[in-house]
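Colleague: I'd like to go over a predicted model; first the sequence, then the structure.
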Amino acid sequence: MSESEFVTDEPIHVESVEHFQELVDRDGVVLVDFYADWCGPCKMLEPIVENIAADTDAVVLKVDTEELGQLSAAYQVQSIPNVVFFADGEPKKRVVGMRGEEVLRSVVEELSS
């Protein structure tokens, strides 16, 4: 996949473990939003991660914990929303629960510098 295929202003919905690995193993910051459709706080977080996708260079991924439970288990996601930040293919930070946009943006900025 070329680098231009990663440039998007919208979150990317992860379809499989392989798809996830392909997207996370790139250079730069990747924000991964682990969520479930039934989760109220996850729905509240959705416009925030959409804004971050639109306004930053970070790639934003959405992982449905109901569909991809093996990824949730692999990254010890025990409660949602659960946002894991990757830099250069490695998990670096985690934010659990509903947090404001400024909190998530500050992590993206910190990992981008």
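Modeller: Cool, the structure landed.
Colleague: C-alpha only now, for contacts and for neighbours.
Modeller: OK.
Colleague: what ranges do the helices span in this structure?
Modeller: With DSSP state H as the criterion, the chain has helices at 17-24, 40-55, 69-74, 101-112.
Colleague: what's the most buried one of those?
Modeller: helix 40-55 (a mean of 17; mean count of other C-alpha atoms under 10 Å).
Colleague: quick one, it and helix 101-112 angle?
Modeller: Orientation of helix 40-55 against helix 101-112 (axes from the mean of the first three to the mean of the last three C-alpha atoms, to 10 degrees) gives an angle of 50 degrees.
Colleague: alongside the first one, take a look at this:
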Amino acid sequence: MTEDIEEIRRQKMEELRNRAGDGGDSGDGGAGEQSPSEPVHVDGQADLDGFVADHGVVLADFYADWCGPCKMLEPVVESVASETDAAVAKVDVDANQGLAAEYGVRGVPTLVLFADGEPVERLVGMQEEARLRSLVESHA
């Protein structure tokens, strides 16, 4: 069953990439592609690297299904995805322990903001929507 879920995630990522590419190629190597209006689940370093490379500003939400604050943060993250220029990546720390360790995630939720392919901000715990919007806009 886990393999089925992973295959669905892979297909969804491919669909999103293809859909973003249908809007016209800006010729800038992908960093100017339109951001998805919903958070996108990523699985593994290659998936996250590709997602970050495809978008100028990415907010990565490292979360766990069992985490109460993560569930409280979910509507805030969804709002940031739909109402800002940032793309939002969701990373399940239980399924991606190595990736979480790579970014120094020791508690959830942890949010890592990427700008131009590099991590530039890290926030741990519940965050206000205004703070996230401000961070995104400061790096847009």
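Modeller: Happy to help now that I have it. It should be emphasised that the depicted structure is a prediction, and the values quoted were computed from it without experimental measurement.
Colleague: what's the TM-score here?
Modeller: After superposition, the two chains reach a TM-score of 0.92 (TM-score structural alignment, normalised by the length of structure 1), with 112 aligned residues with a C-alpha RMSD of 1.5 Å.
Colleague: on that earlier part again, among the helices of structure 1, which is nearest Val95 of structure 1?
Modeller: helix 101-112 (7.8 Å; C-alpha to C-alpha).
Colleague: I'd like to know which elements that closest one is packed against.
Modeller: Here helix 101-112 of structure 1 touches strand 29-35, helix 40-55, strand 82-87, going by 3 or more C-alpha pairs under 8 Å, 6 or more residues apart in numbering; DSSP states H and E.
Colleague: the longest one vs structure 2, average offset?
Modeller: For helix 40-55 of structure 1, the mean deviation from structure 2 after alignment is 0.3 Å (mean C-alpha distance after the TM-score superposition for structure 1).
Colleague: that helix packs against which elements?
Modeller: Short answer (3+ C-alpha pairs under 8 Å, 6+ apart): helix 40-55 of structure 1 packs on strand 59-64, helix 101-112.
Colleague: which residue lines up with Val88 of structure 2 in structure 1?
Modeller: Under the alignment (TM-score structural alignment), Val88 of structure 2 maps onto Val60 of structure 1.
Colleague: show me what contacts the residue nearest the centre of structure 2?
Modeller: Centroid check for structure 2 by C-alpha atoms, centre = their mean gives Ala89 as the closest residue, at 1.4 Å. Residues in contact with Ala89 of structure 2 (C-alpha atoms under 8 Å, 6 or more residues apart in numbering) are Pro39, Val40, His41, Val42, Leu48, Phe51, Val58, Leu59, Ala60, Asp61.
Colleague: picking up where we left off before, distance to Ser112 of structure 1 added to the helices and strands packed on helix 101-112 of structure 1, as a markdown table?
Modeller: Putting those into a markdown table (distance: least, C-alpha to C-alpha, whole Å) gives the following:
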| stretch | distance to Ser112 of structure 1 |
| --- | --- |
| strand 29-35 | 6 |
| helix 40-55 | 13 |
| strand 82-87 | 8 |
